[in-house]
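Asks: can you look at this prediction? I've put the sequence above it.
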Amino acid sequence: MTSHVRQLDVAADLLALLHNTSTEPRDDDQLDALTLAVSADLPVLLWGEPGIGKTAALTQLAESLELPLTTVIASVHEPSDFAGLPVVGDDPATQGVPMAPPDWAVRLVRAGRGLLFLDELSTAPPAVQAALLRVVLERRIGALRLPPGVRIVAAANPRSSAADGWELSPPLANRFVHLQWAHDHDVVVRGLGGTWPAATLPRLDPARLAEAVAFARRAVCELLAARPNLVHQLPKNEARRGGPWPSPRSWEMALRLIAFATAAGTSREVLSMLVRGAVGDGPGLELLAGLDRMDLPDPETLLADPAAAVLPERGDLRQAVLDGVVAAVRKRPEESRWNAAWSLLVLALDTGAPDLVVVPASTLAALRRDDWQVPPEIERLAGAVSVARRADQAVERVGAGSRR
């Protein structure tokens, strides 16, 4: 008997060594997206195949943030476990019947902080999903309200791989930021070796908070003002209703995510995952394209000091900047501004693909007035885009028109 007990002690020591892991800083977009959404106090739903590491990621996140983790398997609970159990008091006629919360909710309230993990959400029947609506949005369980220090994260398997799975109801789906969780080969191998990526909350710059809020509001409002049909768009397909789709609620989530990402200097890849996880791929990509345009330098600033100009590296953004510069010259044609625009085209030619300057150069050449001197920059561009020939043709057309 004593020998068996000792062997169990040795087994416990071995298990402890297996659980003894460390963390290291590592670029991990999906983990960064999760921590930013948690920082923004938005409910997150992780979608992924069974065994992909969703639960392990949440456990590691709770440990890294030093938050107590409370795991609730949604599919094995009754609706009353979330709505509260009725408890008859001394005088129900005057005091009513209070709804008593479950013990895990009481522990979270007492702790004042924690990570509530709602696992197996896609296997919860519709009645349980309905009971979870107040938990996710209003943070209420029975008569209790979860304190601000509690964050909510859920996990679900696609219906095709879930055990007796259900489609997520549209009202519940629209309350989450949806993140597709996939394994990274290097992360898994490194983690099984004992070192996992460190989960850290984004570092918000206090000096950029007001700017971040203004930027986020402008981005969302400008898109919805131009595309009013995107304000609310419930998908017709039942499966897509269980994912991210645009509504006033999810646009508010997207706005908050942009503000937090801006204040934290988050990468565009991470922001893309979050925005598309809030409002869906199509509307999310439109919003991201609008953000790119908002980040572009002002054409007037570039024309005022071409020598100090810095052009975007991405080809589509660079093309938009050059088109904006030419449009600004067309709007207020002056020789100095025309010459400055040619300097910017030369800069674009020297630092990027030559084909990007062909259309702007052709348009700019056509804006030349009779009394404007042809700048030497045109010769720099001639070999790449035949600008000199185009400029001569434009001058001939202008001259012919003036002689008529």
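Replies: Looks like it arrived, so ask away. Numbering: from 1, shown residues only.

Asks: CA only for contacts and neighbour counts going forward, please
Replies: OK.

Asks: can you show me the helices along the stretch 151-300 of the chain?
Replies: 170-173, 185-192, 209-226, 238-241, 248-264, 268-279, 281-294, 299-304 (DSSP state H, counting those that start in this stretch).

Asks: in the fifth one, what's buried?
Replies: I take that to be helix 248-264. 249-264 (16 or more other CA atoms under 10 Å).

Asks: could you check the angle helix 268-279 makes with it?
Replies: 160 degrees (axes from the mean of the first three to the mean of the last three CA atoms, to 10 degrees).

Asks: adding another structure so you can compare the two:
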Amino acid sequence: MGISSEAAHLRPLDVAADLLALLHDTTTEPRADTQLEALTLAVSADLPVLLWGEPGIGKTAALNQLAEALELPLTTVIASVHEPSDFSGLPVVGDDPAEQGVPMAPPDWAVRLVRAGRGLLFLDELSTAPPAVQAALLRVVLERRVGALRLPPGVRIVAAANPRSSAADGWELSPPLANRFVHLRWTHDHDVVVRGLGGIWPKATLPRLDPGRLSDAVTFARRAVCGLLAVRPGLVHQLPKNETRRGGPWPSPRSWEMALRLTAFASAADASRDVLSMLVRGTVGDGPGLELLAAMDRMDLPDPEILLADPGSASLPDRGDLRQTVLDGVVEAVRKRPERSRWDAAWSLLALAVEAGAPDLVVVPAATLAALRRDDWQVPAVIERLSGAVSLARRADQAAAGEGAPR
């Protein structure tokens, strides 16, 4: 088959450019992606985000998608190849320094962002930036200042870093810098990679905040965070002793404020539990973050006093751990104010839990409640409805622990 005269006059690189264009011709599709949703929610909340992931995992590709979804120009700055003065500004001597001082001239990328009034600033390879550069970045991330310029509110900041074990000449992140970011662990999804290489990538979509839920979302977030810290004051500030952990998320008044903001945004957007978990653990760390999630669960639990007042119409949570918390709260309420009617009502609630198919959950509360009995209190008939189940559950626990084995 011969080659057309038009094709014969094409330069080799022109044909290569056509092939590259075909390879770059990809589309996107809506797809549930917890990582991408958490990233877009944090960026919408105007918080600096730090993506942690191995090289080649797709962090930069995610940022390109995010910039397109936000309709923001993407400005990439490789932190590791810059000097501290590139972020703090270069001194420029004017006509009369004694009168005018010495202004700090910002770099060209900062000037472009200010002129545009909006943009996505991507600080790449943060973990390979030396301590002096990290110190200069503190003001950029927290105060949005680069030299004498202040970045406009329309600029969002996202950074990326590789773990020290896989970073070339990597450094641990300094605690002050680490505590200014929402840390998200970035991993690859096999199905996403396969479909992406086939030409279809997931689409980054902005969270839809419900205007009617904004006030309730703020109230919920404040109740959750303040309620937890009121009973766990030691969680307000915990600087990790381990150097590596200091370079990640840990609790401080600053990071708790970020967790509160993200909780409000997640509530207003009706985000999934997985997304909320990723965000709060990425601000205050795994332990405090999980405690915050547990505190949110307890906020929706029924009041023990309401249950004791009308056990006949009570409704217990479906989740076993939440049901256990409710039963413990009921028994504790009776212990604080022991009265015959309240004691009887508590037994009715324990029977309700057994009828729901969870006899193992009532073993400990039943034993505690039985110990609260006064001499003049008759044993209620409802106990007969759960005595067999409690006995069976206790024997099962003993067998599992080896206590019921023949000797």
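Replies: Right, received. Where do you want to start? In this text, all values refer to a predicted model and were calculated from it rather than measured experimentally.

Asks: coming back round to it: Ser22 of the first structure: which of the buried residues of helix 248-264 of the first structure is nearest?
Replies: Closest to Ser22 of the first structure out of the buried residues of helix 248-264 of the first structure is Ala264 (25.4 Å), distances taken as CA to CA.

Asks: ok, and the closest non-adjacent residue to Leu144 of the first structure?
Replies: Spatial nearest neighbour of Leu144 of the first structure, excluding adjacent residues (CA to CA, 6 or more residues apart in numbering): Pro101 at 6.7 Å.

Asks: who's in contact with stretch 28-36 of the second structure?
Replies: Applying CA atoms under 8 Å, 6 or more residues apart in numbering, the contact partners of stretch 28-36 of the second structure are 62, 184, 186, 200-204, 274-275.

Asks: can I get the buried part of the residues you listed as one ChimeraX selection?
Replies: Listed next is the ChimeraX selection for buried residues among those, using 16+ other CA under 10 Å:
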select :62,184,186,200,201,202,203,204,275
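
Asks: out of the contacts of stretch 28-36 of the second structure, which are inside strands?
Replies: Among the contacts of stretch 28-36 of the second structure, the ones falling in strands (DSSP state E) are 184, 200-202.

Asks: returning to what we had before: what about the residue nearest to Leu144 of the first structure, neighbour count?
Replies: 21 (other CA atoms under 10 Å).

Asks: quick one: map it onto the second structure.
Replies: Aligned counterpart of Pro101 of the first structure in the second structure: Pro106 (TM-score structural alignment).

Asks: which ones are touching that match?
Replies: If you count contacts by CA under 8 Å, 6+ apart, Pro106 of the second structure has them with 86-90, 146-149.

Asks: I figured Leu223 of the first structure hits Ala289, correct?
Replies: No - using CA atoms under 8 Å, Leu223 of the first structure makes no contact with Ala289, being 9.8 Å away.

Asks: quick one: which of those two has more around it?
Replies: A count of neighbours by other CA under 10 Å puts Leu223 above the other of Leu223 of the first structure and Ala289, at 19 against 14.

Asks: show me what that one lines up with in the second structure.
Replies: By TM-score structural alignment, Leu223 of the first structure lines up with Leu228 in the second structure.

Asks: find the centremost residue of the second structure, please.
Replies: Nearest to the geometric centre of the second structure sits Leu279, at 1.0 Å (CA atoms, centre = their mean).

Asks: can you tell me how far whichever residue in the first structure pairs up with that residue sits from Ala400 of the first structure?
Replies: Mapped onto the first structure by TM-score structural alignment, Leu279 of the second structure lines up with Leu274. According to CA to CA, to the nearest Å, Leu274 of the first structure stands 57 Å off from Ala400 of the first structure.
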